[in-house]
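[1] Dropping a prediction and its sequence here:
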Amino acid sequence: MGSDMRMIVGVSGATGVEMSYYLVRALKDMGNCEIHLILSEGAKVTWDLESSVPLEELTELADFIYDEKDLVAAVSSGSFVTDGMVILPCSMKTLAGISVGYAENLLIRAADVCLKEGRKVVLVPREMPFGKIHIENLKKASDLGCVIVPPVLTFYNNPRTLEDQIHHIIGKILLQFGISYEHFVPWTGVPKE
């Protein structure tokens, strides 16, 4: 690899797509991470509905961009070595495909490849409340080796803005790969008086 790290970032059509911009920007800011971005068609639609950040600002940060229909892309093969994958946000449809190995698109195929090769896959599921099928699929994905990082609100670090909450989520995701994130405020215990 030309870089110290090679990461796949998948963006499904669930709500919360703009969080992926923060993740990709954090990886880019590392200066040593090759970023492979997979955008679903649903992600593009949701992006237009939810984000004030132009989609081009996300895609310009990536080193490689793939269409979800491109099942012969480099990231579709286990012989293409990566450090793992994050799907942010992860729709329930994508979760279902991963949990049963139904790799109908590149997003799910790349996750399937990472799992079969023993590489880390972090799913950031966006749904509330979780239905029984969702919970069953989350358990299946976890049993298969996925790390489930739901974008849960934080309070212990005194967040003041939505961006503070997003920074917390991105920090928790990056910790899964041993990457520190300058905007993440970890718990340090209760101060002694």
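    Yes, it's here.
[2] contacts and neighbour counts: CA atoms only from here.
    Noted.
[3] For the closest residue to residue 141 other than its chain neighbours, give me its contacts.
    Leaving aside its sequence neighbours, residue 141 sits nearest to residue 99 (Cα to Cα, 6 or more residues apart in numbering; 4.9 Å). Taking Cα atoms under 8 Å, 6 or more residues apart in numbering as the criterion, residue 99 is in contact with 137, 138, 140, 141, 144.
[4] ok, so of those residues, who is nearest residue 2?
    Distance to residue 2, by Cα to Cα, is smallest for residue 144 among the contacts of residue 99, at 29.7 Å.
[5] Count residues in the vicinity of that closest one, would you?
    If you count neighbours by other Cα atoms under 10 Å, residue 144 ends up with 17.
[6] wait, it sits on residue 115?
    Yes. With contact defined as Cα atoms under 8 Å, residue 144 counts as touching residue 115 (7.3 Å).
[7] what kind of secondary structure is the closest residue to residue 91 other than its chain neighbours in?
    Leaving aside its sequence neighbours, residue 91 sits nearest to residue 14 (Cα to Cα, 6+ apart; 4.8 Å). What DSSP: H, G, I helix; E, B strand; the rest coil gives for residue 14 is coil.
[8] put this beside the first:
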Amino acid sequence: MSPSPEPRRLVVAITGASGSLLGVRLLQVLRELPGVETHLVLSPSGVLTAAQELDLRRADIEALADVVHNARDVGASIASGSFRSAGMVIAPCSMRTLGAIAHGLSDNLVTRAADVALKERRRLVLLARETPLNLAHLRNMTAVTEMGGIVFPPVPAFYTRPATVEDIVDHTVGRVLDLFDLPHDGLVQRWAGLRAGAQPEPGDGRP
């Protein structure tokens, strides 16, 4: 009998920025994908924000993951490059976390695991949440991008005509899964060109 294939591991972190639903929904979707093993790091601020926004306790969120790591445990398995994974998603990613990653400050397990993803040339996706952005935010985003990370502000795709917050969140989650070549069905409404009747009038100067 051949051995079972190794699961595709994905590290998911939830930090204290607004948008806890993004990380929670990502975990829910990943839980339904066969062959995917999620490793969750939930920051203390992430716990507070989830309670404020979703009335969820730490235990409620941790129950959605296959493996849970303490944010203070910098000796956890995911803190080493020898731990095989497809990469990491931080959803949402606070500006504090973004800044720490941009400057290589591995002061907790979230930022250490992100540093590992970058040094091992694995995919790192940061759902950065803040507005408006100051110069420090922009420079940190540039630094992370130059290191190979993907800064992914969860900006709504209004061409899909979302009717609910859940529609917006699902589209974002689906696009994140696309970045890891993970299959999903129904989360993303793919762009198929302009609708009939939506073409610009000849000579109006618009593309």
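    Perfect, I can see it now. Note that the coordinates shown come from a computational prediction; the quantities given were computed from them, not determined experimentally.
[9] Just to confirm, what residue in the second structure is aligned with the residue nearest to residue 91 of the first structure?
    Residue 14 of the first structure maps onto residue 17 in the second structure when the alignment is built from TM-score structural alignment.
[10] same thing with residue 71 of the first structure?
    Using TM-score structural alignment, residue 71 of the first structure sits opposite residue 74 in the second structure.
[11] separation between residue 167 of the first structure and residue 190 of the first structure?
    Between residue 167 of the first structure and residue 190 of the first structure the computed distance is 22 Å (Cα to Cα, to the nearest Å).
[12] between those two, which one's more packed in?
    Higher neighbour count among residue 167 of the first structure and residue 190: residue 167, with 22 against 6, using other Cα under 10 Å.
[13] mind checking what that one lines up with in the second structure?
    Checking TM-score structural alignment: residue 167 of the first structure goes with residue 170.
[14] what's the closest non-adjacent residue to its match?
    What sits nearest to residue 170 of the second structure in space, not counting adjacent residues and going by Cα to Cα, 6+ apart, is residue 187, at 5.2 Å.
[15] which of the contacts of residue 99 of the first structure show up in the second structure as well?
    By both residues aligned by TM-score structural alignment, their matches' Cα atoms under 8 Å, the contacts of residue 99 of the first structure still in contact after alignment to the second structure are 137, 138, 140, 141.
[16] do you know how far the residue nearest to residue 170 of the second structure is from residue 69 of the second structure?
    Separation of residue 187 of the second structure from residue 69 of the second structure (Cα to Cα) stands at 28 Å.
[17] more neighbours, these two?
    Set residue 187 of the second structure next to residue 69 and count neighbours by other Cα under 10 Å: residue 69 wins out with 21 against 17.
[18] can you name the residues of the first structure that stretch 122-133 of the second structure overlays?
    Using TM-score structural alignment, stretch 122-133 of the second structure pairs with 119-130 in the first structure.
[19] picking up where we left off before, among the contacts of residue 99 of the first structure, which are in helices?
    If you go by DSSP state H, those have 137, 138, 140, 141, 144 in helices.
[20] Now distance to residue 120 of the first structure too, for the residues you listed, in JSON lines please.
    Formatted as JSON lines, those follow (distance: Cα to Cα, whole Å):
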{"residue": "137", "distance to residue 120 of the first structure": "18"}
{"residue": "138", "distance to residue 120 of the first structure": "15"}
{"residue": "140", "distance to residue 120 of the first structure": "15"}
{"residue": "141", "distance to residue 120 of the first structure": "12"}
{"residue": "144", "distance to residue 120 of the first structure": "11"}
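[21] For the first structure, which segments are assigned as helices?
    Under the criterion DSSP H, helices of the first structure are mapped to 18-30, 41-50, 55-59, 92-100, 106-116, 132-144, 162-175.
[22] So for the third one, what gets flagged as buried?
    Along helix 55-59 of the first structure, these residues count as buried under the neighbour rule (16 or more other Cα atoms under 10 Å): 58, 59.
[23] and it, what does it pack onto?
    In terms of contacts (3 or more Cα pairs under 8 Å, 6 or more residues apart in numbering; DSSP states H and E), helix 55-59 of the first structure is packed against helix 18-30, helix 41-50.
[24] what would those helices look like in a markdown table with mean neighbour count and distance to residue 88 of the first structure?
    Listed next are those as a markdown table, based on neighbours: other Cα atoms under 10 Å; distance: least, Cα to Cα, whole Å:
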| stretch | mean neighbour count | distance to residue 88 of the first structure |
| --- | --- | --- |
| helix 18-30 | 19 | 6 |
| helix 41-50 | 16 | 10 |
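[25] Now those in JSON lines, please, with extra columns for distance to residue 149 of the first structure.
    Below are those laid out as JSON lines (distance: least, Cα to Cα, whole Å):
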{"stretch": "helix 18-30", "distance to residue 149 of the first structure": "13"}
{"stretch": "helix 41-50", "distance to residue 149 of the first structure": "19"}
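[26] closest to residue 159 of the first structure out of the ones you listed?
    Comparing those against residue 159 of the first structure with Cα to Cα, the closest turns out to be helix 18-30 (16.2 Å).
[27] between the closest one and helix 41-50, what angle do the directions make?
    Comparing the axes of helix 18-30 of the first structure and helix 41-50 via axes from the mean of the first three to the mean of the last three Cα atoms, to 10 degrees yields an angle of 100 degrees.
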